[in-house]
Each structure stands twice: as C-alpha cells, then as structure tokens.
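Enquirer: Sharing a sequence plus its predicted fold:
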Amino acid sequence: MTADGEIDATNGKALGRFVERHTGISTQLILDLSNVEFFGSQGFRALYYVDVHCARSDVDWALVGSPAVRRLLEILDPNVEFPLVEDLAAAQSRLNCLARCHRLVMGRG
C-alpha cells in the first residue's frame, strides 16, 4: 500500500482503517510512505494502529518511510519498534525472510 502527500490529523485515522480493511486476506504488508512530505503525530498513531492490527491478524509488515516519516519516528520511536526499512527492495527482503522463517517453524521448509 502506498500513501503520499501529508499524513496528519485530517487523515491519519483513515490510513489506519484503510490498512485494516485491506489486509483481510493477506499475510504480508508493505506500507510505502516514501513520498509522504509531512508526517504528523496522528500519522504515528496510525502506524501504531497498523502495528497492533498486523500483530493481532498475523500479518508481517514493513514500513518504507520518507525523510519526514523517519524524522518523527526518530523522536517517537527511538527503540525502533516499527519495521522501518530503507526502500521497497529491503521491505520485500524482510518479508521474504519472515515467510521462510514461518515455513521452517511450521515444518514446511
């Protein structure tokens, strides 16, 4: 999923709900925010909502963040709890690795 422009109080909640509605049949998600120009605190809340939803739904995810997203996460997520990666290739690599791990754990590897 891709979002661009601004994520703020007017649309942060909608982003979280959109992700929730569209991850029903998937076990993986790449949230590409690499073109987000402004990322406010409601954007952070949306990411927290996405993180909780994905954990509850067994959806592995990766986040590609723009400089604006990264800047806010440096402040509000200093322990790097969100699965932030550099680019789409790194996101895909992360999810491929997680899928392999899941197969090994399930004995299908």
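Expert: Good, I have the coordinates.

Enquirer: hey, let's count contacts and neighbours off CA atoms from now on
Expert: Noted.

Enquirer: where do the helices sit along the chain?
Expert: 12-21, 41-56, 67-76, 88-105 (DSSP state H).

Enquirer: Quick check: which of these is nearest to residue 34?
Expert: helix 67-76 (7.7 Å; CA to CA).

Enquirer: Any idea how many residues pack against residue 103?
Expert: The local packing of residue 103 (other CA atoms under 10 Å) involves 11 other residues.

Enquirer: what residues are up against the spatially most central residue of the chain?
Expert: The centroid of the chain falls nearest to residue 63 when counting by CA atoms, centre = their mean (3.8 Å). Counting by CA atoms under 8 Å, 6 or more residues apart in numbering, residue 63 touches 30, 31, 32, 33, 82, 83, 84, 85, 91.

Enquirer: doesn't residue 54 make contact with the second one?
Expert: When you say that, I think you mean residue 31. No: Residue 31 lies out of contact with residue 54 (CA atoms under 8 Å); the separation is 11.6 Å.

Enquirer: Comparison target below:
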Amino acid sequence: MQPAGTIRMYRHAPSFSGDMQRCGRAMFAARRSTSARTTVSVLGEIDAVNSRVMARYVEAHTGVSRQLLLDLRAVDFFGGHGFTALYYISVHCARSDVDWVIIGAPPVRRLLDICDADGELPLVDDLVSALVRLDRCAQCRRHVVPVG
C-alpha cells in the first residue's frame, strides 16, 4: 500500500510572452520574472467593473509560480472593490503556498491605509523592497526542514 499524501495540481502554464488583458479602464500584463516568480502589472483604474477580472487574472497566472509580484504602481484609481480583489488574491496565495508582495501607487496606498490599517496585506514601498522581501521568503523556504 502506498502512503497517502498531498499532490499539488497545476494548471497549464499560461503563455507569458506578451500576455495582456484589457477590462474597463485597466490593462493587466503578466510575465515570468524567474522560473519561480511571476510579475503581474496593472495599468489604469481598478473599480467595480474590473476588480474581479484582475483577481482572476492574477489567480490564473500564479498556477506554476512560488512567488508573485503584483505591481500596481501605474494604477490611477483604486476603488473599494480593489481591496476585495486584493483580499481574494491574498486568500488564493495562502492556499496555493505562493509568497507575494504588492507595490502600490498612491491611490492603492490610500485605500489600504483605511481598509488594511493593521497591514495584513504585503504592501511594500518600491521594487527593490519587493525583491528583497521575496528573496528573503525564498531563502526561508530553503531552510525549512520537513518533520516526519
């Protein structure tokens, strides 16, 4: 009898070369930064029209990644539905064991100051901080020794 265990199921790896999607007044683009890291960049406005699409776009592009860099520096407007999308992404990343960070423009930061006052979401100041944080997470994963 074979021992029972958990098997991680991956979706088909999406094409990352120029993979873009437009919805409402926003555009989403994904690319593989490294073999384990995906960067999703958002341009424009995130509101009730496209927040779910953004969350699903991110979910679809983290299927084979261990890390996600969500770049919201080019976001001009970030409504309350955007926070819901970030929460959805957070839950998805936690369930999928994906480390992630958010680089936010002023509209994103303003909303997170109100809706995420305790700083539960992984918001960082700039790209350098994001990369340092993700590298630190990757280093911690390498040092974890399975028990049992």
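Expert: Right, received. Where do you want to start? The model shown is predicted, which means the values in this text are computed figures rather than measured ones.

Enquirer: Quick TM-score on the pair, please.
Expert: After superposition, the two chains reach a TM-score (TM-score structural alignment, normalised by the length of the first structure) of 0.96; 107 aligned residues with a CA RMSD of 0.9 Å.

Enquirer: what sits in contact with each of residue 31 and residue 54 of the first structure?
Expert: Joint contacts of residue 31 of the first structure and residue 54 (CA under 8 Å, 6+ apart) are residue 61.

Enquirer: Give the aligned equivalent of the residue nearest to the centre of the first structure in the second structure.
Expert: In the second structure, the residue paired with residue 63 of the first structure is residue 102, using TM-score structural alignment.

Enquirer: how about the helices of the first structure in TSV, adding distance to residue 6 of the first structure?
Expert: As requested, the helices of the first structure are exported to TSV (distance: least, CA to CA, whole Å):
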stretch	distance to residue 6 of the first structure
helix 12-21	9
helix 41-56	9
helix 67-76	10
helix 88-105	20
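
Enquirer: by contact count, what packs against the longest strand anywhere in the second structure?
Expert: As assigned by DSSP state E, the longest strand anywhere in the second structure is strand 67-78. The contact analysis (3 or more CA pairs under 8 Å, 6 or more residues apart in numbering; DSSP states H and E) places strand 67-78 of the second structure against strand 37-46, strand 99-104, helix 106-115.

Enquirer: right, so of these, which gets closest to residue 60 of the second structure?
Expert: strand 37-46 (10.7 Å).

Enquirer: Does anything pack onto the closest one? Which helices or strands?
Expert: Using 3+ CA pairs under 8 Å, 6+ apart: strand 37-46 of the second structure touches strand 26-32, strand 67-78.

Enquirer: tell me the angle the shortest one makes with strand 67-78.
Expert: Same thing as strand 26-32 of the second structure. Put simply, strand 26-32 of the second structure runs at 170 degrees to strand 67-78, going by axes from the mean of the first three to the mean of the last three CA atoms, to 10 degrees.

Enquirer: Could you list the buried residues of strand 26-32 of the second structure?
Expert: Within strand 26-32 of the second structure, the residues scored as buried using 16 or more other CA atoms under 10 Å are 26, 27, 28, 29, 30, 31, 32.

Enquirer: same question, stretch 99-109 of the second structure
Expert: If you call a residue buried by 16+ other CA under 10 Å, then stretch 99-109 of the second structure has these buried ones: 99, 100, 101, 102, 103, 104, 105, 107, 108, 109.
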